[in-house]
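>>> got a predicted structure here, sequence first:
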Amino acid sequence: MKSTPLTLSALGAAAVLALAGCSAPEPNNPAEHSTHDMGTTSPSDASVDAAQNEADEMFASMMVVHHEQAIEMSDILLSKRGLAPEIQQLAQDIKDAQSPEIETLRTWQEQWNVPSEQPHSMGEDDGMVSEENLEKLRQAEADEG
C-alpha cells in the first residue's frame, strides 16, 4: 500500500491557524485580554508594583513555551519549498507577533523574580503540539498546486 505524504496546505494551515490567535495582553493596555486570559488582569497595569500571584506566574511560563512553539512551527513551514503564499505570510505574521510577546512575558518574569524556565502543565489538548505532530509537520511536503 503506497502512502502519500501529507501536504502542508491542510496540515500547515491547521497548525498555524491554531496558533494565530494566541497572544499575551498588551503591557500598556490592561483592559485588553488575550484568548488565554485566566481571569487575571494584566500584571503590567497601573499597579505593576502589586504582587503577582501563582496564576500570573503560571500564565507567563505557559505562554512563553506556547509562543516559542508557534515560532518553531512557523520556522518549519517557512523552510518548505512550494509553500502557498498565504500560508507563508500567515507563518511569518505569527512569527513576527510571537517574538515581542515572548519578550513581554520574559520581562514580567524578570520583574517578578520568577525563573524563565518554569515547568508548565500545558499538554496537547491545551494548545501545545506533540513532538509526534511536530515531526509530521517537518516531514510534510508543500502542495505544488
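Looks like it arrived, so ask away.

>>> CA only for contacts and neighbour counts going forward, please
Will do.

>>> burial count for Thr109?
For the record, residue 109 is Gln, not Thr. By the measure other C-alpha atoms under 10 Å, the count of residues near Gln109 is 20.

>>> looking at it, it is touching Ser116, isn't it?
Yes: at 6.2 Å, Gln109 counts as touching Ser116 under the criterion of C-alpha atoms under 8 Å.

>>> and Ser130, how far from Ala18?
From Ser130 across to Ala18, the span is 13 Å (C-alpha to C-alpha, to the nearest Å).

>>> on that earlier part again, what do Gln109 and Ser116 both touch?
Common neighbours of Gln109 and Ser116 (criterion: C-alpha atoms under 8 Å, 6 or more residues apart in numbering): none identified.

>>> Ser9 is in what secondary structure piece?
helix 8-20 (DSSP states H and E).

>>> comparison target below:
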Amino acid sequence: MLKTRTLFSAAVAVAAALALSSCAGGSPAGTSASSSADASVAVFNDADVTFAQMMIPHHEQAVEMSDDLLAKDGIDQDVVDLATEIKAAQEPEIAQLNAWLTEWDAEDNSMSGMHDMGDGSDGMMSDDDMMALQDAAGTDAGQLFLEQMTVHHEGAIAMAQIEIDNGENTDAQAMAETIVTTQTAEIAVMAELLAAQ
C-alpha cells in the first residue's frame, strides 16, 4: 500500500516539476520564449503574494516536525518514510516560494502573516504542540506526528485552495494544485497508519 502511495507521490512530483520547468523556459531560446517567461513572472496578484508569504513558514514548520521525528529512535518505518517524503517535497517548494517573492519584489513578512490569522484554520502547531512532539518517544512520537501532520496538511490544503481560486500566477497555482493533490493523498495514508496502531 505504502509503495503504491510513494510511487503516486513521486509521479505527482515529477509532473509538477515538468510543468514548472516548461513554464520557466522549456521552449527554444529566443525573444518570444523569453518574453512569455517574463510574462509568467510578471502576472501575479495579492493572493499569489499572500500564498507564498504564508506557505513558507507553514512548510518550514512541516520540515521542522519531520526533522524532530527523524531524529528519534524506535519509530515505525512507514512513519519514518512518510516524514522523509514530506521533507523532500516541501524543501524545494520553500526555495521556489522565496524565489517568487524576490521576483515579485514582495517582502517575506510571512511569520507576522501567520500569527495574524490566529483562528487555527492554517493548521500551524503551537509552541506547546512542537514541544510535545520533541518530548515524545517511540510509538507515542509516531502517533503524535501523524495526528499533528494531518491537521497541518489540512491547513495547507485550505491555503492552497484559496490560491487556486484567487491567484493569477499560473506557476503558483500549479504548486497549489500539487499541494492539494499530494497532501490529500498523504492525509489518507496517515489515517491508515493511525488506524493500524
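Ah, there it is. Keep in mind it's a predicted model, so treat the numbers as computed, not measured.

>>> thinking again about what came up before, what does the helix holding Ser9 of the first structure contact?
70, 73-74, 77, 83-84, 87, 90-91, 94, 127, 137, 140-143.

>>> if we go to 7 Å?
70, 74, 77, 87, 91, 94, 137, 140-143 (C-alpha atoms under 7 Å, 6 or more residues apart in numbering).

>>> and those, which are buried?
70, 74, 77, 87, 91, 94, 137, 140-142 (16 or more other C-alpha atoms under 10 Å).

>>> quick check: the residue nearest the centre of the first structure vs Ala20 of the first structure, distance?
Taking C-alpha atoms, centre = their mean, the centroid of the first structure lies closest to His67, which sits 2.6 Å from it. His67 of the first structure sits 10 Å away from Ala20 of the first structure, going by C-alpha to C-alpha.

>>> now do Gln98 of the first structure
For Gln98 of the first structure, the distance to Ala20 of the first structure - C-alpha to C-alpha - is 9 Å.

>>> neighbour count: the two, which is higher?
Gln98 (25 against 18).

>>> show residues contacting stretch 189-197 of the second structure.
Applying C-alpha under 7 Å, 6+ apart, the external contacts of stretch 189-197 of the second structure come out as 143, 146, 150.

>>> what about the last one, how many residues nearby?
In other words, Thr150 of the second structure. 21.

>>> that one reaches Ile187, doesn't it?
Yes: the pair Thr150 of the second structure and Ile187 qualifies as a contact (C-alpha atoms under 7 Å) at a distance of 5.6 Å.

>>> hmm, back to that, map the residue nearest to the centre of the first structure across to the second structure for me.
Correspondence of His67 of the first structure to the second structure, assessed by TM-score structural alignment: His59.

>>> ok, back up a step: pick the one among the buried ones among the contacts of helix 8-20 of the first structure closest to Asp56 of the first structure.
Asp56 of the first structure has its nearest neighbour among these in Ala70, at 20.8 Å by C-alpha to C-alpha.

>>> how near is the closest residue to that closest one other than its chain neighbours to Ala97 of the first structure?
Nearest-residue entry for Ala70 of the first structure: Leu19, 6.0 Å, with adjacent residues in sequence omitted and distances by C-alpha to C-alpha, 6 or more residues apart in numbering. Plainly put, Leu19 of the first structure is 11 Å away from Ala97 of the first structure if you go by C-alpha to C-alpha.

>>> who has more neighbours, the two?
Leu19 (22 against 17).

>>> the match of His67 of the first structure and Gln90 touch, don't they?
Yes: under the criterion of C-alpha under 7 Å, His59 of the second structure makes contact with Gln90 at 5.9 Å.

>>> strands of the second structure, start to end?
Ranges of strands in the second structure, per DSSP state E: none exist.

>>> so which residues of it form helices?
Using DSSP state H, the helices of the second structure run over residues 2-23, 31-42, 46-70, 77-103, 110-117, 127-135, 138-166, 170-196.

>>> what are the contacting residues of the third one?
To tie it back to what came earlier, the one meant is helix 46-70 of the second structure. 80, 83-84, 87, 90, 94, 97, 101, 106, 108-111, 113-114, 124, 134, 159, 163, 166-169, 172.
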